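Q: I'll drop the sequence and a predicted model, then ask my questions.
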Amino acid sequence: MKTRSLSVLLSAFVLLVPFTPRASEGDTVLQPEHPEPVKLALATGAGHAYALLGVHLEARSSHWAVFAGTGLPLLRGPSGVLGIKAFSRPGAGLVGSLHLSYFGSYGSGLVSLASLSATVGWRFRWRETFLELGIGQSFSYAQHADHQDGPHAGVVDHELGFGALGPIPSPNFLPDVALALGYEF
């Protein structure tokens, strides 16, 4: 009985193999999807993602991007930003951004301010040009130095804050915004 069922299966295999579909020269064969090449973009804008008012360079592949930038020296000190973005479509549509910005030594006893921000918005695309709008919230860490004379001169005070202005005044609930215009190469 076992040999009979084995011979039936073998016969069916021999008869059906010549009739299985095969790709010919004119047929389209699905290939594994190749990742989109990395695209570079330069954007200028306002918000913590642009170190208040500045530029950043973005490297994007498909739905993800990383960026780094610097701000204008508006606050008498160095500033910079590092971040990551996720898009609903390659380089467009709904965009979420998580970024860390730093502002150093901008007077009034404030030595430095670091801010971790998250924004959600939309990136509008017209070929290579884009406009990005977003809104979110920031958490910040500030260091203050006492520049007065006396027994506590040079004392550094640390403060945590919530809102786009950091701990000045604390607490504030102003949202972080992103407003940018850019070009993807």
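A: Now that the structure is in, tell me what you want to look at. Treat the numbers as computed from the prediction; the structure is a model and nothing was measured.

Q: CA only for contacts and neighbour counts going forward, please
A: Noted.

Q: hey, where'd the strands end up in the chain?
A: For the chain, applying DSSP state E gives strands covering 39-47, 52-61, 64-71, 79-89, 92-104, 110-126, 129-145, 156-162, 176-184.

Q: in JSON lines: those, plus mean neighbour count and distance to Leu6.
A: Formatted as JSON lines, those follow (neighbours: other C-alpha atoms under 10 Å; distance: least, C-alpha to C-alpha, whole Å):
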{"stretch": "strand 39-47", "mean neighbour count": "19", "distance to Leu6": "57"}
{"stretch": "strand 52-61", "mean neighbour count": "21", "distance to Leu6": "53"}
{"stretch": "strand 64-71", "mean neighbour count": "21", "distance to Leu6": "54"}
{"stretch": "strand 79-89", "mean neighbour count": "20", "distance to Leu6": "53"}
{"stretch": "strand 92-104", "mean neighbour count": "21", "distance to Leu6": "58"}
{"stretch": "strand 110-126", "mean neighbour count": "20", "distance to Leu6": "62"}
{"stretch": "strand 129-145", "mean neighbour count": "19", "distance to Leu6": "65"}
{"stretch": "strand 156-162", "mean neighbour count": "17", "distance to Leu6": "74"}
{"stretch": "strand 176-184", "mean neighbour count": "20", "distance to Leu6": "63"}
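
Q: comparison target below:
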Amino acid sequence: MKKQISAAVMIFSIIAAPSMAQGVDKQAFEAKVFDVQADKPLQLAELSKKEMKETEGAALWFAPALAVTLGGGAIGAWGNHAHSYARTGQPASVSSTLNATGNGMMVGASLYGAGRVGSVAKNLKFDGPSAGLKYGNGRVFGVRHNSQPVFRVDYHKNPSPTKLHIHSAPNIKAHRPWNAPWKKY
């Protein structure tokens, strides 16, 4: 939920920034952002051809990840509205749409990241349910990288408030409730 709120705030700031900038005094804005003072000349330097070549495209290194993330958010939001219209004939609520947008953005970012982990994927091992799970106690699923556990879903009594919980690296021993993975027990 915290990540979804952060994502919503980022989207709002991207949308609202141009309209909010209309009411800001241009000189005051430049003075704060660029350290411009009326009594001091602005010091500029032209980049050489070599410097221009070295920095070409450097500002947009994150563009593919941003595009996939925002695309996932848009798909999540519109999918949420389509589902709501089909079910109720009404558009989805704001909180439901923000939730779907945040989830879509996380899925989009995850898919982008998954496409970039080729060498890591070779060293992954997946563990299925443990023998004790059929008695209501044990591992549901696990992932190891180079034989070290990095993620695990367990079902048993533990310090967290739910039996179903996760463990994730780097603190693999911490119990995290499945419905609040940011909390550690």
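A: Looks like it arrived, so ask away. Predicted, not measured: the structure shown is a model, and the values here were computed from it.

Q: got a TM-score for the two of them?
A: Superposed pair, TM-score by TM-score structural alignment, normalised by the length of the first structure: 0.20. Supporting alignment: 58 aligned residues with a C-alpha RMSD of 4.9 Å.

Q: rebuild the strands of the first structure as JSON lines, extending it with distance to Val14 of the first structure.
A: Output for the strands of the first structure, formatted as JSON lines (distance: least, C-alpha to C-alpha, whole Å):
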{"stretch": "strand 39-47", "distance to Val14 of the first structure": "51"}
{"stretch": "strand 52-61", "distance to Val14 of the first structure": "48"}
{"stretch": "strand 64-71", "distance to Val14 of the first structure": "50"}
{"stretch": "strand 79-89", "distance to Val14 of the first structure": "48"}
{"stretch": "strand 92-104", "distance to Val14 of the first structure": "53"}
{"stretch": "strand 110-126", "distance to Val14 of the first structure": "56"}
{"stretch": "strand 129-145", "distance to Val14 of the first structure": "59"}
{"stretch": "strand 156-162", "distance to Val14 of the first structure": "73"}
{"stretch": "strand 176-184", "distance to Val14 of the first structure": "56"}
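
Q: nearest to Ala12 of the first structure, of those?
A: The minimum distance between Ala12 of the first structure and the strands of the first structure falls on strand 79-89, with 47.8 Å, by C-alpha to C-alpha.

Q: okay, the angle between that closest one and strand 110-126?
A: Counting by axes from the mean of the first three to the mean of the last three C-alpha atoms, to 10 degrees, strand 79-89 of the first structure lies at 30 degrees to strand 110-126.

Q: so which elements touch strand 79-89 of the first structure?
A: Here strand 79-89 of the first structure touches strand 64-71, strand 92-104, going by 3 or more C-alpha pairs under 8 Å, 6 or more residues apart in numbering; DSSP states H and E.

Q: mind running it again at 10 Å?
A: In terms of contacts (3 or more C-alpha pairs under 10 Å, 6 or more residues apart in numbering; DSSP states H and E), strand 79-89 of the first structure is packed against strand 52-61, strand 64-71, strand 92-104, strand 110-126.

Q: of those strands, which is nearest Ser79 of the first structure?
A: Nearest of those (C-alpha to C-alpha): strand 92-104, 4.4 Å.

Q: got the angle between the closest one and strand 64-71?
A: Comparing the axes of strand 92-104 of the first structure and strand 64-71 via the same axes, to 10 degrees yields an angle of 40 degrees.

Q: which helices and strands sit right next to strand 92-104 of the first structure?
A: strand 52-61, strand 64-71, strand 79-89, strand 110-126, strand 129-145.

Q: and stretch 154-165 of the second structure, end to end?
A: Terminal residues of stretch 154-165 of the second structure are spaced 6 Å apart (C-alpha to C-alpha, to the nearest Å).

Q: need the helices and strands packed on strand 79-89 of the first structure in CSV (columns: distance to Thr44 of the first structure).
A: Below are these laid out as CSV (distance: least, C-alpha to C-alpha, whole Å):
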stretch, distance to Thr44 of the first structure
strand 52-61, 4
strand 64-71, 9
strand 92-104, 15
strand 110-126, 14
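
Q: for Gly134 of the first structure, which of the ones you listed is the nearest?
A: Here strand 110-126 is closest among those (C-alpha to C-alpha), at 3.8 Å.

Q: perfect, that will be all.
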